[in-house]
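Visitor: sharing a sequence plus its predicted fold:
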Amino acid sequence: MKLFSPLNYLRIRHSEKKWYDFIIPSLGAVLAMAIYFFCHDQIPLVGSSGLIVQVNGLLQVLIGFYIAALAAVSTFSNSSIDEVMAGDPPTIVEKFRATKVKVELTRRRFVCYLFGYLALMSFILFSVGLVAILLGKMISAWIIGLSSLEVLWLIKTVFVGFYSLILINLIATTLLGLYYLSVRFHQSSL
């Protein structure tokens, strides 16, 4: 589906990329879940000083940055960014005339995929946070009405894990994107 095509970034293959996409975010999410599980009374999720409100404030800025970075990278007039990436270039399998083709990515294509992905994921995380802010108290009351505080605590812990997974993925991928914008674009392909 075209609306979610920025998720094609996850189809890019490279030996280091799995660390930024899955391993670091998963470890961070497990750590966040453990911290929340043991300190849930001290860490508010919603409210004026809650985690989600603070992250949504940051995401409002980042969404614009990601879109601006995507536009800038798309229009850079530097021929070196249109070369296939040096060393072991990342690849993606694309369909071309009913045939699947493994394509080595240029710096421009890789960074465009990266910032498109970041823009979409930050918008999704912002939307999840907005729904949690607007409906969190109502959902909590409904869960307590059906079961107990322990079940609510467990559901909130799982939510923190899911939310942290996406957030830490955004942070790791943003740092990778900043590396390419600030360092790799200005180095030779050697």
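Guide: Received, thanks.

Visitor: C-alpha from now on. contacts and neighbour counts both.
Guide: Will do.

Visitor: max-length helix in the chain?
Guide: helix 107-146 (DSSP state H).

Visitor: which of the residues in that one are buried?
Guide: Within helix 107-146, the residues that count as buried by 16 or more other CA atoms under 10 Å are 107-123, 125-126, 129-130, 132-133, 136, 140.

Visitor: the residue positioned nearest the centre of the chain: what's it in contact with?
Guide: Central residue of the chain (CA atoms, centre = their mean): residue 170, 3.1 Å from the mean position. Counting by CA atoms under 8 Å, 6 or more residues apart in numbering, residue 170 touches 118, 121-122.

Visitor: could you export the residues you listed as TSV, including distance to residue 162?
Guide: Formatted as TSV, the contacts of residue 170 follow (distance: CA to CA, whole Å):
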residue	distance to residue 162
118	17
121	13
122	14
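
Visitor: from those residues, which is closest to residue 90?
Guide: Nearest to residue 90 out of the contacts of residue 170 is residue 118 (CA to CA; 17.6 Å).

Visitor: now do the contacts for the residue located most distally from the centre of the chain.
Guide: Farthest-out residue of the chain from its mean C-alpha position, per CA atoms, centre = their mean: residue 145, at 34.0 Å. Listed by CA under 8 Å, 6+ apart, the contact set of residue 145 is empty.

Visitor: how about the strands in the chain?
Guide: For the chain, the strands defined by DSSP state E occupy 91-96, 99-104.

Visitor: looking at the ones you listed, which is nearest to residue 75?
Guide: strand 99-104 (20.3 Å).

Visitor: next one for the comparison:
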Amino acid sequence: MLISQIISPLNYLKVKGMKSKVMFDWIFPALLTGFSCFYLYLVSGWDLGFIVLESKFIDKLLSFTALLPGFFIAALAAIATFPRKEIDCALDNPKVSPTIKVNYIDRNGEHHRKHILISRRVFLCVLFSFVTFESVVLLLINLFSSVTVVSVESYYVLASLYVFFVLFVFWQMLTAAFLGLYYLSFRIHLLR
């Protein structure tokens, strides 16, 4: 139960019924990761010693993400306390109703799983908890990788997977954050 509570922000990935969500969650991050890797290949010939150690590209990228959890938590707090009642209406999609699968324990201690319709508020709260989770994970990766003394060339495949993973999670976090910003800056004003 404790593990499921710790990783509960990943429930954002279980939200179903939104047509563009797959684009923001998987396709855009994969494309941006591919473009980033291609750029790194052009610049350094995919010299992982240069990418990870000499240029400190990954370190700088992860240091930037260290600034983000506070902003994401502030956005989460603002959404949770936003006073407009329209934000508690269900997400509007004429073809399908957006849902999320939740696991919970009732008063009798029985475990249940069910899909629930989600409101705009729930969607934005889940989204910003997800990007907060990802930014903290990237921060922890940065902290632990800074004390790891490993020859990048000796572990070429592992170092390549590390770069791919960091870039994909970074772009996934950023595209999801941009989706949240779209809802907060534009879409929320169209609520009726």
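Guide: Perfect, I can see it now. Predicted model, so just to flag it, every value in this text is computed and none were measured.

Visitor: just to revisit the earlier point, return the distance of the residue farthest from the centre of the first structure relative to residue 101 of the first structure.
Guide: With distances taken as CA to CA, to the nearest Å, residue 145 of the first structure is found 54 Å from residue 101 of the first structure.

Visitor: now residue 25 of the first structure
Guide: Residue 25 of the first structure is 30 Å from residue 101 of the first structure, by CA to CA.

Visitor: so how many other residues sit close to the aligned partner of residue 101 of the first structure in the second structure?
Guide: Matched by TM-score structural alignment, residue 101 of the first structure corresponds to residue 114 in the second structure. As a burial measure, residue 114 of the second structure scores 10 neighbours (other CA atoms under 10 Å).

Visitor: map residue 91 of the second structure across to the first structure for me.
Guide: In the first structure, the residue matched to residue 91 of the second structure (TM-score structural alignment) is residue 85.

Visitor: number of nearby residues for that match?
Guide: Residues within reach of residue 85 of the first structure, counting by other CA under 10 Å, total 21.

Visitor: give me the nearest residue to it, chain neighbours excluded.
Guide: Spatial nearest neighbour of residue 85 of the first structure, excluding adjacent residues (CA to CA, 6 or more residues apart in numbering): residue 106 at 5.2 Å.

Visitor: list the residues that contact that neighbour.
Guide: Residue 106 of the first structure sits next to 81-85, 89 when contact means CA under 8 Å, 6+ apart.

Visitor: how about residue 68 of the first structure, what's its partner in the second structure?
Guide: Checking TM-score structural alignment: residue 68 of the first structure goes with residue 74.

Visitor: and its match, how far is that from residue 113 of the second structure?
Guide: Residue 74 of the second structure sits 30 Å away from residue 113 of the second structure, going by CA to CA.

Visitor: again, but for residue 44 of the second structure
Guide: Here residue 44 of the second structure is placed at a distance of 49 Å from residue 113 of the second structure (CA to CA).

Visitor: swap in residue 91 of the second structure?
Guide: Using CA to CA, we find residue 91 of the second structure at a distance of 21 Å from residue 113 of the second structure.

Visitor: do a quick rundown of the helices in the second structure.
Guide: Secondary structure of the second structure, counting by DSSP H: helices at 2-6, 21-22, 28-44, 48, 57-65, 68-80, 120-146, 156-185.

Visitor: for those, which one ends up most surrounded?
Guide: helix 48 (a mean of 22; mean count of other CA atoms under 10 Å).

Visitor: quick one: that helix to chain centroid distance?
Guide: Computed by CA atoms, centre = their mean, to the nearest Å, the chain-centroid distance of helix 48 of the second structure equals 25 Å.

Visitor: what does stretch 177-192 of the second structure give?
Guide: So, by CA atoms, centre = their mean, the centroid of stretch 177-192 of the second structure is 17 Å from its chain's centroid.

Visitor: next one: stretch 41-55 of the second structure
Guide: 26 Å.

Visitor: could you tell me the end-to-end distance of it?
Guide: From its first residue to its last, stretch 41-55 of the second structure covers 14 Å (CA to CA).

Visitor: for it, give me every contacting residue.
Guide: Residues contacting stretch 41-55 of the second structure (CA under 8 Å, 6+ apart): 37, 40, 56-59, 152-153, 156, 159-160, 163.

Visitor: dump these into a markdown table; add distance to residue 83 of the second structure as well.
Guide: Listed next are the contacts of stretch 41-55 of the second structure as a markdown table, based on distance: CA to CA, whole Å:
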| residue | distance to residue 83 of the second structure |
| --- | --- |
| 37 | 43 |
| 40 | 46 |
| 56 | 44 |
| 57 | 42 |
| 58 | 40 |
| 59 | 40 |
| 152 | 51 |
| 153 | 55 |
| 156 | 52 |
| 159 | 47 |
| 160 | 46 |
| 163 | 42 |
